[in-house]
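Trainee: A predicted structure for the sequence below; I have some questions about it.
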Amino acid sequence: MSGAPDGTVRAAGCVLWRRSTAPRGGVELCLVHRPRYDDWSFPKGKLKRGESPREAALREVLEETGHRCVPGPLLPAVRYVVNGRPKEVTYWSAEATAGAFVPNREVDDVRWLTPPAARARLTQDRDRALLDAALDTLPAS
């Protein structure tokens, strides 16, 4: 379920990445644009009843980006307050496998960006800290 007994909203997501096809290699990170909030962030969403955080993270990545992924290391949880309620988001670093984005009600655009470009585009500072943690888990360029 999306709420805990203490009232905390539980959510999960991934810092989704893929190996770059650019001549210099490296990785690209997937950011999603949510028109409702006009923000750029990593794919995430609330847990459904009976769903584990990992199951929710994989479902949300697929729903928001159209990509399947292989979850890797668990990243630090992100905590903040939304509409007066605490929210905790559990994240994984996850490599994209197959898929293609189709705009939907929640996400109207995705961008695959280099780490510096992703850092510049992210709306929230807390997501920049998450980006740093994810970069520590990714393969060397």
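Mentor: Received, thanks.
Trainee: When you work out contacts or count neighbours from here on, use the C-alpha atoms and nothing else.
Mentor: Fine.
Trainee: so what secondary structure elements neighbour the helix ranked longest in the chain?
Mentor: When the chain is parsed with DSSP state H, its longest helix is helix 53-65. Under the contact criterion of 3 or more CA pairs under 8 Å, 6 or more residues apart in numbering; DSSP states H and E, helix 53-65 touches strand 9-19, strand 44-46, strand 67-74, strand 85-99.
Trainee: give me every residue that touches the nearest residue to V110 once chain neighbours are set aside.
Mentor: Nearest non-adjacent residue to V110, counting by CA to CA, 6 or more residues apart in numbering: V32, 4.5 Å away. Each residue near V32 by CA atoms under 8 Å, 6 or more residues apart in numbering is listed here: 40-43, 64-65, 107-111.
Trainee: Below is an additional structure, to be compared with the one above:
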Amino acid sequence: MSDTTTVRAAGCVLWRRAPHSGEVEICLVHRPRYDDWSHPKGKLKRGEPAIDAALREVLEETGHHCIPGARLPTIRYVANGRPKEVMYWAAEATDGTFVPDDEVDRILWLRPDAARARLTQPRDRDLLDTLRLG
């Protein structure tokens, strides 16, 4: 009998203003386990609010602190035979330094069009399309 309990996760579309040009850049993470490029995200711990999980995952995966902004669409899909629901926020990166590890070995800061082209999953590209920055 398979477990059909929904896996709950949260993450952010992490962005910043480029240091020299001031243009918006999007942070993507590379996960060697899946050899994919995605937005930082991860599973909620028991009793953890989704926004807290999203901010924790950004820090764990990118080394950056961030300020959460607008709530973005929730993405639903099946992963490893189980339904998965990922709640997202736009978040502006503040300070931090990336340190590679086994979970995330690289990050890239890319202009939105380049980030969209680099993302592995169409659902992540669709999510990026919902990002509105002032």
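Mentor: Yes, it's here. All figures in this text were calculated on a predicted structure; none of them were measured in a lab.
Trainee: What residues in structure 2 pair up with the longest helix of structure 1?
Mentor: Counting by TM-score structural alignment, helix 53-65 of structure 1 lines up with residues 50-62 of structure 2.
Trainee: once aligned to structure 1, how far is the matching stretch on average?
Mentor: Following the fit onto structure 1, the mean deviation recorded for stretch 50-62 of structure 2 is 0.3 Å by mean CA distance after the TM-score superposition for structure 1.
Trainee: Report the distance from that stretch to the chain centre.
Mentor: Mean-position distance between stretch 50-62 of structure 2 and its chain equals 9 Å (CA atoms, centre = their mean, to the nearest Å).
Trainee: Mind listing what's buried along it?
Mentor: Burial within stretch 50-62 of structure 2, assessed by neighbour count using 16 or more other CA atoms under 10 Å, is assigned to 50-51, 53-62.
Trainee: So what touches the longest helix of structure 1?
Mentor: Helix 53-65 of structure 1 is touched from outside by 11-14, 16, 32, 43-48, 67-69, 71, 90-92, 100-102, 104, 106-107, 110, with contacts defined as CA under 8 Å, 6+ apart.
Trainee: Please repeat the previous calculation with a cut-off of 7 Å.
Mentor: 11-14, 43-45, 47, 67-68, 90, 101, 107, 110 (CA atoms under 7 Å, 6 or more residues apart in numbering).
Trainee: just stretch 120-134 of structure 2 next, same as before
Mentor: With contacts defined as CA under 7 Å, 6+ apart, stretch 120-134 of structure 2 is touched by 36-38, 90, 116, 119.
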